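1. Pasting the sequence and the predicted model now:
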Amino acid sequence: MIMSSCRDAETVMDAVEFILENFTEMNKLWVRMQLEGPGRVREKREKERSALQELVGKNLHVLSQIEGVDLEIYKETVLPRVLEQVVNCKDDLSQYYLMDCIIQVFPDEYHLQTLEMLLAAFPQVQPTVDIKTVLSPLMDRLSKYAASSADVLTEFLQVEAFTKLSNAIEKVIEMQVDMPAVGAITLYVSLLTFTLRVHPDRLDYVDQVLGACVKKLSSIPKLEDRWATKQLVALLSAPLEKYNDTVTALTLSNYPRVMDHLDNGTNKVMAMVIIESIMKNNTCISTADKVEVLFELIKGLIKDLDGATDELDEEDFKDEQNSVAKLIHMLYNNEPEEMLKIICIVWKHTMAGGPKRLPFTVPSLVFSALRLVRQMQGQEGDIVGEEVPATPKKIFQLLSQMIEALSAVPSPELALRLYLQCAKAANGCDLEYVAYEFFTQVFVLYEEEIANSKAQVTAIHLIIGALQRMNVFNVENRDTLTHKTTGYSARLLKKPDQCRAVYACSHLFWVDGQDGIRDGERVLLCLKRALRIANAAQQMASIARDSSGPLTLFVEILNKYLYYFEKGNKQITAAAIQHLIELINTEMQSDSATSDAFLASTLRYIQFQKQRGGVMGAKFESIKL
């Protein structure tokens, strides 16, 4: 048995030796065959060399198939002899082909156990050999092999595969000084892919790969190769895709340093990829330091980068800024102090972006700050001191600065809406002087910045709606604000707009659920004033021979009368309603107007109330239709 085993071993070694000799001679002949001479000779020589190349590869394939060629024989005999031939032949085509054959025909287990020996040959090949197309498949095969079982993964840890691969790539790049940027970056992409598959928990390894890439890129003045740029985007995208968590990428110190080497256009593209990853995975960025890193990463979207000369596409710009606005809502921390730090960091970066970006980003930031205010609602507004930096008062001061910057863009209509939102929030915090100051800013904007008549109408109704909900003001302050509002309403350009704004102001003097705001006389004054304006509009319409508009105004005012009549306003009597109905009927007859659906519906409502009986029915009974 022992003698038989020895004979078998000798036979295996004889076969190995024979094939290795055959391989060596064939490879030498292949290298010596140069493609020179006249056209026909060169063509014939090329066919011969191609056939010989195939035979060289078959020798290695046969070696891998011989029974008895185990890891020990491969490690001690086969690989050293083949690598010796690879290094000594000094032919770039042969070296590339042989290295590729080794990787393809021998088992992954053998590559792992002889990794140091195999990698040592790469820096010794000719500088013209495209190393990336050989090393990258090797790393890909090894990473897939590592994922095959837990035991295999343990072997990878034992042989320190990452360290060996990293060192080999560094030596190759060092030896091949003329290697194009795309080649080096592709190697780092493959190494990073290997690392993320084999060592996903080792963020230090990931950061090390990024750092090595930064070192290589620092020697390149400017990355202009589009394929190199594409590979760099792949390098940056890999951690995002692996972890599905942008927060992880924010912990990598070299991540932003890699992004700095992207051109302005690609930097913006990568920034969009980062934001999309955050939105897709619903990632909440919850600490100020991570927000700082994040906004440094996406700086291509939030400000004009140095050297940016490309013409700005308006649609692309809007999409980018809307993405940044959405991102702001993903920044949140339950701790008020930390959340205020986050808001301040975002505001700092937002201000650096210039006025054209503010209309997109400031509203999101304002609402983020208002969310914090509502979270803190009930705290004392006058708390001061560094120990409690986050107070409603301090946040409102910051909000005022934000909206003031927005109004200077100018974007007065948007600023007005945001001031009103802040006033409502101050009302919830019982900060009367703060709410009053916001309304003051609203009126300043209205008087000085909003000149368009349609915008004025919209603004007035927004002001009325906001003021109606305020319950923080004392009598004097509320009277001042309502007086201003009714005055602006009566001075709108068009009579119908005046009329509607004035009767809307009546709600400022009659607010359900708030004691003390039920001033029936002033409600009636608003409605009578609206009637006078409607009459003036009717006279102007008569001259223009148009009776449809004013009639609608009268019916709208009638509905306001009915509303306050039901609410129990004693100043609004059934007789007044009766008089208004008769007035409308008279106008319809005198102007030969067609029946009005709005009026008909209103009259049916009155009839319904009369028929329902009870207290309300009794109130409506005296109204004659």
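-> All right, it came through fine. Residues are numbered from 1 along each chain as shown.
2. going forward, measure contacts between C-alpha atoms and count neighbours the same way
-> Noted.
3. all helices of the stretch 201-350 of the chain, in order?
-> 203-217, 226-243, 246-250, 255-259, 264-280, 288-297, 299-302, 314-328, 336-352 (DSSP state H, counting those that start in this stretch).
4. Would you tell me which one of those is buried the most?
-> Among these, the stretch with the highest mean neighbour count (mean count of other Cα atoms under 10 Å) is helix 299-302, at a mean of 23.
5. Please name every helix or strand in contact with it.
-> Packing partners of helix 299-302 (3 or more Cα pairs under 8 Å, 6 or more residues apart in numbering; DSSP states H and E): helix 264-280, helix 314-328, helix 336-352.
6. Compare those and give me the one nearest residue 290.
-> When the helices and strands packed on helix 299-302 are compared by Cα to Cα, helix 336-352 sits nearest residue 290, at 9.2 Å.
7. For the closest one, name the packing helices and strands.
-> Right, helix 336-352 is packed against helix 288-297, helix 299-302, helix 358-375 by 3+ Cα pairs under 8 Å, 6+ apart.
8. what angle do that helix and helix 288-297 make?
-> 20 degrees (axes from the mean of the first three to the mean of the last three Cα atoms, to 10 degrees).
9. next, the one to line up against it:
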Amino acid sequence: MLISLSWTSFEFDLYFYLFDVLDMRAFDELRKLEMFFKDESKHGCSIVDLYELVQHAGNILPRLYLLCTVGSVYIKSKEAPAKDVLKDLVEMCRGVQHPIRGLFLRSYLAQISRDKLPDIGSEYEGDADTAMDAVEFVLQNFTEMNKLWVRLQHQGPVHAREKQEKERSELRDLVGKNLHVLSQIEGVDLEMYKDTVLPRVLEQVVNCKDELAQYYVMDCIIQVFPDEYHLQTLETLLGACPQLQPTVDIKTVLSQLMERLSNYAASSAEVLPEFLQVEAFAKLSSAIGKVIEAQVEMPVVGAIALYVSLLTFTLRVHPDRLDYVDQVLGACVKKLSGKAKLEDSKATKQVVALLSAPLEKYNDIVTALTLSNYPRVMDHLDNGTNKVMAMVIIQSIMKNWTCISTADQVCFSLFNPLF
């Protein structure tokens, strides 16, 4: 029975809760049923006959749960190639299109198949293309689950959308587990990730046009796959960002990506040449500019937060490139140009963080004075925040015993708005 749009919020909550509880109970019972199916002496049917027999069950949902359970035993028996059984199961599950029921069914399929994928080195490994078969199965299950998850927002009463989104968010891990499984497949090397996995996942992300799904899946991609893969596919990953819905919190996604890449760069000196080779800074800077341009409703504080993250990345990965640092400050000046003095407390805190970062990194106010865009950023601060920055600069001078040896440095325009 489909959930009626006329249902009350209480009825929807009760349905949601009971389905979740029953699914967990059902999974425990199905594990016992699987053990029963494995012992042919208890039921007297060969696994091939059993696989055929359960397909005649009257109701589609029990039929497919039974089929997945018997299919798991069928794969273990090795009487048929694992890839053929998995392909059959993932396609048969399309018979359940109810969002919640379909999600839990496919989640069960993902769980029982996780250790039976025809991966390289697996006991179920087949021909030379075995890893691709495993990847195709997981990608197909992920795509169908994401579609069901997105459709879930249209279930239940219209007036309870906010609560429904919270409940839908609680189911996100069911979808994300597919990406975790993909990251664990031995056959998914950099080449396969670049040519097949990432493009297919990003295609689904962009096309679903759902704020919650886009944010969550992008975050999953960044968290579950190796840093090396992100660096080598940076252009592809960043290319999807401007195509996301304007309401997606892309600044958090990009900030997490830059933090991971920064940590990766700091892990070994041998990694740094890779960042130069792929022109990581240029690609990140360009992507941030496109995102800010595409999301016209993004508040100033969000844009500045992106530049703070980019500057932090730059100072950690390319500390010797003062031109990169000045370029980030210049982009911030461009964003702030034509606007009145900043009065938003959150935005001013971000600007203070932006201006403080070079001082903390170089421990030298003289180095900051060489950045032409440093004073231009400060021009957009009100008098009160300028005094705060003056204290930050003075404290940096005193802490590091900085010697300002020339009159030109003392009279640098940086200090004009301060004193």
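-> Nice, I can see it. All figures in this text were calculated on a predicted structure; none of them were measured in a lab.
10. Can you pull the TM-score for these?
-> For this chain pair, the superposition-based TM-score is 0.67 by TM-score structural alignment, normalised by the length of the second structure; 298 aligned residues with a Cα RMSD of 2.3 Å.
11. in the first structure, what residues pair with the lengthiest helix in the second structure?
-> In the second structure, with assignment by DSSP state H, the single longest helix is helix 9-38. Helix 9-38 of the second structure lines up with nothing in the first structure when matched by TM-score structural alignment.
12. Next secondary structure element downstream of that helix?
-> Going down the chain from helix 9-38 of the second structure, the next helix or strand is helix 40-43, by DSSP states H and E.
13. Packing partners of the very next helix or strand once past that following helix?
-> Downstream of helix 40-43 of the second structure, the first helix or strand assigned by DSSP H and E is helix 47-53. Packed against helix 47-53 of the second structure by the contact rule (3+ Cα pairs under 8 Å, 6+ apart) you find helix 60-77.
14. Report the buried residues of the helix or strand that the helix it packs on is followed by.
-> Sequence order places helix 82-92 as the next helix or strand after helix 60-77 of the second structure, per DSSP H and E. The neighbour-count check on helix 82-92 of the second structure (16 or more other Cα atoms under 10 Å) flags 82-83, 86-87, 89-90 as buried.
15. among the helices and strands packed on helix 299-302 of the first structure, which is nearest residue 460 of the first structure?
-> Evaluated over those, closeness to residue 460 of the first structure peaks at helix 314-328, with 27.4 Å, by Cα to Cα.
16. Give me the range in the second structure that that closest one lines up against.
-> The aligned range for helix 314-328 of the first structure is empty, by TM-score structural alignment.
17. What lies in contact with that helix?
-> Applying Cα atoms under 8 Å, 6 or more residues apart in numbering, the contact partners of helix 314-328 of the first structure are 272, 275, 278-279, 301-302, 346, 357, 360-361, 363-365, 368.
18. Report the angle between that helix and helix 288-297.
-> Using the same axes, to 10 degrees: helix 314-328 of the first structure against helix 288-297 is 170 degrees.
19. how far is helix 314-328 of the first structure from where the chain is centred?
-> Taking Cα atoms, centre = their mean, to the nearest Å, one finds the center of helix 314-328 of the first structure at 8 Å from the center of the full chain.
20. Kindly report the same for stretch 248-265 of the first structure.
-> Per Cα atoms, centre = their mean, the centroid offset for stretch 248-265 of the first structure relative to its chain is 16 Å.
21. quick one: residue 393 of the second structure and residue 364 touch, right?
-> No: counting by Cα atoms under 8 Å, residue 393 of the second structure does not reach residue 364; the two are 9.5 Å apart.
22. What is the neighbour count of the residue lying closest to residue 194 of the first structure once chain neighbours are set aside?
-> Distances taken as Cα to Cα, 6 or more residues apart in numbering place residue 143 nearest to residue 194 of the first structure, at 5.2 Å, with adjacent residues excluded. By other Cα atoms under 10 Å, 24 other residues sit near residue 143 of the first structure.
23. show me what contacts residue 143 of the first structure?
-> Contacts of residue 143 of the first structure by Cα under 8 Å, 6+ apart are 194-195, 197-198.
24. can you tell me the helix or strand for residue 265 of the second structure?
-> Per DSSP H and E: helix 250-267 holds residue 265 of the second structure.
25. so what's residue 119 of the first structure up against?
-> The contact partners of residue 119 of the first structure, taken as Cα under 8 Å, 6+ apart, are 164-165, 168.
26. Strands - which of those residues land there?
-> Nothing among these maps onto strands, per DSSP state E.
27. which one of these is nearest residue 453 of the first structure?
-> In terms of Cα to Cα, no member of the contacts of residue 119 of the first structure lies closer to residue 453 of the first structure than residue 165, at 70.6 Å.
28. Distance check, residue 100 of the second structure against residue 375 of the second structure.
-> 55 Å (Cα to Cα, to the nearest Å).
29. same deal with residue 385 of the second structure?
-> Going from residue 385 of the second structure to residue 375 of the second structure by Cα to Cα gives 13 Å.
30. And the residue nearest to residue 194 of the first structure, how close does it get to residue 253 of the first structure?
-> 25 Å.
31. now do residue 375 of the first structure
-> 33 Å.
32. Repeat that for residue 325 of the first structure.
-> Here residue 325 of the first structure is placed at a distance of 25 Å from residue 253 of the first structure (Cα to Cα).
33. same deal with residue 206 of the first structure?
-> Using Cα to Cα, one gets 10 Å for the distance from residue 206 of the first structure to residue 253 of the first structure.
34. Just give me the match in the second structure for residue 606 of the first structure.
-> Per TM-score structural alignment, residue 606 of the first structure is not aligned with anything.
35. no, scratch that, I was asking about residue 549 of the first structure
-> Checking with TM-score structural alignment, residue 549 of the first structure has no match.
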